[in-house]
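1. task: produce atomic coordinates for the following.
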Amino acid sequence: MLVAGATLSLIAPMAAQASDIVNIEEMNSYTRSKKTSSRLDSNTFINEVSEDLAKIKGRIDGLEAKQNNFEAGSFNDTTTLDGKVVMAIGAVDGGDNLGSNGTEVVQAAFVYQMNLNTSFTGDDNLYVRLKAGDGWDGAFDQKTSTYHIEAKETGLTDGSTNFKVDKMWYTFPIGDKFTATVGPAIENYYMLAATPSVYKPGALKAFKLGGNGAAFGASTSTGAGLKYVADNGFAVSTTVNSKDAAGTNGFLTNEDNNKINVQTAYTKDNYHLSATYSRQQGWNAWSYYATKDLYTGADALTVDSDSVALRAWWRPDETGTATPSVSVGYDTMSFSGRSDIAEGSGYFVGFNWADMFQPSDKIGIAFGQPMKATKAVAGATLSEVDPFLWEIYYSFRPNDSIEVTPAIFGGSDVEETTEDDIFGAVLSTTFKF
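-> Next up is the predicted model:
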């Protein structure tokens, strides 16, 4: 009994102290309270946190999208950027007989190109091309014979290379059928109403456009064009280019080297027919596909020329068969104001086989006669030169962004009346991004 009493006497004070710290009645009243209070509800907490996380994720996604757009070259919602790098290595046997800097040594060259496209209305387009390159001078820049399809020399006098604005123009619609183009740096064939050839050159620029001669031979200059394309395949375009519009001689003056083209074409999915008339004053930028006898002196302001380029192409419904696409061209040219040559002509034939061994591969064979003099003025004599040029290539893609093109090419009497015979080989690799 004495022990029990002592124990109770110790428990009583402890209970009193505990009741002072924790009021059981207040806790009971709290749990029974009918008042509205801020209590921790698991569903509410999860919902609120989820909303906050969603907002944060949205902001992060937005930042990532902006970063991705910037990395992909989109400076804003209407500007895109893409580009390519071309590396080439090759040599030309007989190249030392071509031009003052022709050579037979093995040369390596490159081009780096960036394309910017901006739309302001959704239907228009401002195009700017930036380009740098080096190494083409010598083996792969000789006209007609060895000028590479990608050749671009932008080296400075100290041997360095630099980016330059290589092309610039603005295209906009006029109604449903008309499209206008103006630009300070453009070539006439970018403004044509229809594509005159489906042959893709593998090595030589001479074979571009079904023969880069009389009507289509171009020089980057101030230009403007208007084209009409009907729903039935009929199309017509008018273009004008001026070399001196940016200089003191002025646009389309008597002192201006200029060129006016008019193309009429009919194009369907499988075939095309066109005729292009060209009126030129002091213009010889068609030297990509002409002998030196023909184009030397044609750039004098006292020399005018009239040219007609006939083009046709056909392609099969399906690729991967033994039937190739076929492109042909025939050019004629007449001069006034020359003391030696009155007329000239040339032709082109090109074949392409696509998807033969793997998707997106291509076999190409092209040949033709570069434009040569066919009629002399009274009192002058013609040379007996009979120029001929050809190329064969195979291109394939290891992946969607890389294209490899080994090619061989050659010709006879390709430059002047002397025996300028050549044989060349070049390996080109294109990286697109």
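2. from here on, just use CA atoms for contacts and neighbour counts.
-> Noted.
3. quick check: the most centrally placed residue in the chain vs residue 394, distance?
-> In the chain, the centroid-proximal residue (C-alpha atoms, centre = their mean) is residue 115; its distance is 6.8 Å. As for residue 115, its distance to residue 394 is 26 Å (criterion: C-alpha to C-alpha, to the nearest Å).
4. before we move on, the earlier item: surely the residue nearest to the centre of the chain is within a helix?
-> No - residue assignment for residue 115, taken from DSSP: H, G, I helix; E, B strand; the rest coil, gives strand, which places it outside any helix.
5. ok, it - contacts?
-> Contacts for residue 115 (C-alpha atoms under 8 Å, 6 or more residues apart in numbering) come out as 81, 82, 83, 127, 128, 129, 130.
6. and what of residue 78?
-> Under the criterion of C-alpha under 8 Å, 6+ apart, the neighbours of residue 78 are 117, 118, 119, 120.
7. so how far is the helix ranked longest in the chain off the chain centroid?
-> When the chain is scanned for its longest helix (criterion: DSSP state H), the result is helix 42-71. Taking C-alpha atoms, centre = their mean, to the nearest Å, one finds the center of helix 42-71 at 39 Å from the center of the full chain.
8. list the buried residues for that helix?
-> For helix 42-71, the buried set under the neighbour-count rule, 16 or more other C-alpha atoms under 10 Å, is empty.
9. the helix or strand that comes right after that helix - contacts with which helices or strands?
-> Under the assignment DSSP states H and E, the closest C-terminal helix or strand after helix 42-71 is strand 79-93. When contacts are defined as 3 or more C-alpha pairs under 8 Å, 6 or more residues apart in numbering; DSSP states H and E, strand 79-93 packs onto strand 107-118, strand 422-432.
10. could I get the ones you listed in TSV, plus columns for distance to residue 206?
-> As requested, those are arranged in TSV below (distance: least, C-alpha to C-alpha, whole Å):
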stretch	distance to residue 206
strand 107-118	19
strand 422-432	14
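11. please give the structure of this sequence too, so both can be compared:
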Amino acid sequence: MKLFQKLLLAPAALGLMAPVAASAADLNIAGLSQYGSQEQVTSITQFSDVQPTDWAYQALSNLIERYGCVAGYPNGTYRGSRAMTRYEAAALLNACLDRVTEVTDELKRLMAEFEKELAVLKGRVDGLEAKVGELEATQFSTTTKLRGEATFDMGAYSYGGSYDRGNANTGPGLSDKPLYSAWVFNYDVRLNFDTSFTGKDLLRTRLRSGNFAASAFDGGQYRITKLDKSFESKAGPNVVDVDRLYYTFPVGNELKTTIGARVRNTEMLAITPSVYKSNISDFLYGTFGTAGVYNKETGAGAGLVWKQKVKKGNPFMAAAINYVAKEAQNGNPSAGGIMTDASAGSFLAQIGGAGKNWGLTGAYRYGQCGTDLRSGTQYTYNNSKAKCADIQALGGSGAATNSFAINGYWQPSQSGWVPSISAGWGISTFTNGYEVKIDTQAAQSWMVGLQWNDVFVKGNSAGMGVGQAPFTTSTFSGATPYDGNYTWEWWYNFQVTDNISVTPALMYQSRPAGQNTPIGETFNAFGGVIQVGFKF
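-> Down below sits the predicted model:
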């Protein structure tokens, strides 16, 4: 209730208090005259008989300091335990009303002085209300928001080294297939329809299209050259696919569940294990340098994420498990289904902790034949793609990969010369039936990414990533593998606006074909790209 309203009710309240108040016959007129003529006090400490332990101390202090309408007796006392006469109450009420009148007159003066400005503001508010009403009347859904992202990629790769086939323009392991080296202009567009029914759940439907299939950036020739955003439908370029369809909802305060017909395992994690955000390399950025575990398997699946509930900024623990079957839509158990030998399924588990500036995670993925390591040298990646049917035709069965990864990051509290550091190491082993089809028994990978924020201009960033994509480290035959490789990228992100960014980048791969490059020979790839991103 406002002060003025309280004061208007004061006489009624005082009337109810009349039985306990002194009568007019007991009134000391001289004392009242002295009380009413006293100047208002400015601090409660001026009253010698008011102590901080008194129950009304704070209320009296507020009246004095905020409104300045409390007076005392000439001897510096307030006499708070004494009954108040109606005349004394009238004197106090009159002083407070004078203050309210002063405030009211001041407000009237200010309103008159800023009359034009207030009229303009009222007009703007009325206009905004009209626009909000129009939007509400024309929106296609009260529960769904459209979030879009379009990416343009312009650039090229060139190939060199002692094993470059010159005029034939082919690379190791590609037979007579030409290497793509022309300057290209590709696009990747995503439209997310995010629906919430309770405010805490999410139904995501993503439509996606692109034209990367014949580009040097799609990883079709050497997987390590693939960009993170490089999509093309299996039906061909410029065809729109339903790329995601899943529903996430909370179960209690710390647990949430996801289930979907088109869901990706890396979108059901408890902790994102890296703060390196180049948006360029699929290996260094997209799979956090540990492509054997975080292989972006997409299909029908479900997952659980537990995250410890703590005060914002405090360290917390988290864990996640999920299962994705690439061939879940196929009803033939020898060719697909859920939890069959032919599901091409991936089971991923992650556990870790994170704080305001750091994170540390460990993860494991069990992958059936038909899944892959997502990235790697041409030799190792092609080996990891062995299909169950091909293995079974050669007498093998129960083939699987077991992959482990450790990832961590640290970032400074403020931008400066010290960059954020993200790192990861992973190992994958091939078991049982794989030996009848391939020779790779184990493969490893690692990465380190450095990123500087607010470089030259606030909002811009720069970074460098280096690592080795999955490469064969041991074989079933016992032969020594020569599959090592290195990959680098350097980039700078111009944040033109909140919704538009331009990122030029340079990429280099020392041995993208791995063991397919003969011993003693060299073969490398050097590329450049300008990536323009739009978010809406």
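12. superpose the two chains and report the TM-score.
-> Comparison of the two superposed chains (TM-score structural alignment, normalised by the length of structure 1) gives a TM-score of 0.80, and 371 aligned residues with a C-alpha RMSD of 2.4 Å.
13. coming back round to it: so which of the contacts of residue 78 of structure 1 is the most crowded?
-> Using other C-alpha atoms under 10 Å as the neighbour criterion, residue 118 leads the contacts of residue 78 of structure 1 with 20 neighbours.
14. from residue 140 of structure 2, how far off is the aligned residue in structure 2 for it?
-> The equivalent of residue 118 of structure 1 in structure 2 is residue 195 (alignment by TM-score structural alignment). As defined by C-alpha to C-alpha, residue 195 of structure 2 lies at a distance of 12 Å from residue 140 of structure 2.
15. repeat that for residue 473 of structure 2.
-> With distances taken as C-alpha to C-alpha, residue 473 of structure 2 is found 55 Å from residue 140 of structure 2.
16. and the two? which has more neighbours close in?
-> Under the criterion of other C-alpha under 10 Å, the comparison of residue 473 of structure 2 against residue 140 puts residue 473 first, with 20 against 10.
17. what does stretch 58-72 of structure 2 correspond to over in structure 1?
-> When stretch 58-72 of structure 2 is aligned against structure 1 using TM-score structural alignment, it corresponds to no residues at all.
18. quick one: contacts for the alignment partner in structure 2 of residue 182 of structure 1?
-> With TM-score structural alignment as the matching criterion, the partner of residue 182 of structure 1 in structure 2 is residue 259. With contact taken as C-alpha under 8 Å, 6+ apart, residue 259 of structure 2 is in contact with 246, 247, 248, 300, 301, 302, 303.
19. widest-spaced pair of the residues you listed?
-> Farthest-apart pair in these is 248 and 300; separation 13.8 Å (C-alpha to C-alpha).
20. the two - which one has more neighbours?
-> residue 300 (25 against 20).
21. trace that one over to structure 1, please.
-> Across the two structures, residue 300 of structure 2 finds its equivalent in residue 222 of structure 1, going by TM-score structural alignment.
22. and that match, what element?
-> In this structure, residue 222 of structure 1 is located in strand 221-229 according to DSSP H and E.
23. mind reading off the mean deviation between whatever helix or strand comes next after that strand and structure 2?
-> For strand 221-229 of structure 1, the following helix or strand on the C-terminal side (DSSP H and E) is strand 234-242. Its matched residues in structure 2 lie on average 0.5 Å from strand 234-242 of structure 1 after superposition (mean C-alpha distance after the TM-score superposition for structure 1).
24. what stretch of structure 2 does strand 234-242 of structure 1 fall on?
-> Using TM-score structural alignment, the partner range for strand 234-242 of structure 1 is residues 317-325.
25. quick one: distance of that stretch to the chain centre.
-> Between the centre of stretch 317-325 of structure 2 and the centre of its chain there are 18 Å (C-alpha atoms, centre = their mean).
26. and for it, what are the contacting residues?
-> Defining contact as C-alpha under 8 Å, 6+ apart, one finds that stretch 317-325 of structure 2 is touched by 263-265, 268-271, 297-308, 337-339, 343-354.
27. cool, stretch 153-161 of structure 2 as well?
-> Everything outside stretch 153-161 of structure 2 that qualifies as a contact, by C-alpha under 8 Å, 6+ apart, is 180-187, 216, 521-532.
28. stretch 202-211 of structure 2 now?
-> With C-alpha under 8 Å, 6+ apart as the contact definition, stretch 202-211 of structure 2 has outside contacts at 186-196, 230-233, 236-249.
29. helix, strand or coil for residue 121 of structure 2?
-> Under three-state DSSP, the three-state class of residue 121 of structure 2 is helix.
30. identify the residue of structure 1 aligned to it.
-> For residue 121 of structure 2, no residue is aligned by TM-score structural alignment.
31. now for residue 427 of structure 1: which residues touch it?
-> So residue 427 of structure 1 contacts 88, 89, 90, 404, 405, 406, 407 (C-alpha under 8 Å, 6+ apart).
32. return the residue of structure 2 aligned against it.
-> Residue 427 of structure 1 is assigned residue 530 in structure 2 as its aligned equivalent, the criterion being TM-score structural alignment.
33. nearest residue to its match in space, please, no chain neighbours.
-> When the adjacent residues along the chain are set aside, residue 530 of structure 2 lies closest to residue 504, with 4.3 Å between them (C-alpha to C-alpha, 6 or more residues apart in numbering).
34. quick one: map the one you found onto structure 1.
-> For residue 504 of structure 2, the aligned position in structure 1 is occupied by residue 406, per TM-score structural alignment.
35. burial of that match, as a residue count?
-> Residue 406 of structure 1 is surrounded by 19 other residues when neighbours are defined as other C-alpha under 10 Å.
36. again, but for residue 479 of structure 2
-> Other residues within reach of residue 479 of structure 2 by the criterion other C-alpha under 10 Å amount to 10.
37. am I right that it is in a strand?
-> No - per three-state DSSP, residue 479 of structure 2 lies outside any strand segment and is coil.
38. quick one: map it onto structure 1.
-> With TM-score structural alignment as the criterion, residue 479 of structure 2 pairs with residue 381.
39. excluding covalently adjacent residues, which one is nearest to its match?
-> For residue 381 of structure 1, the closest residue by C-alpha to C-alpha, 6+ apart turns out to be residue 340, at 7.6 Å.
40. how far away is the one you found from residue 294 of structure 1?
-> Here the distance between residue 340 of structure 1 and residue 294 of structure 1 works out to 9 Å (C-alpha to C-alpha).
41. again, but for residue 287 of structure 1
-> Residue 287 of structure 1 sits 8 Å away from residue 294 of structure 1, going by C-alpha to C-alpha.
42. what about residue 42 of structure 1, distance to residue 27 of structure 1?
-> Distance, residue 42 of structure 1 to residue 27 of structure 1, using C-alpha to C-alpha: 21 Å.
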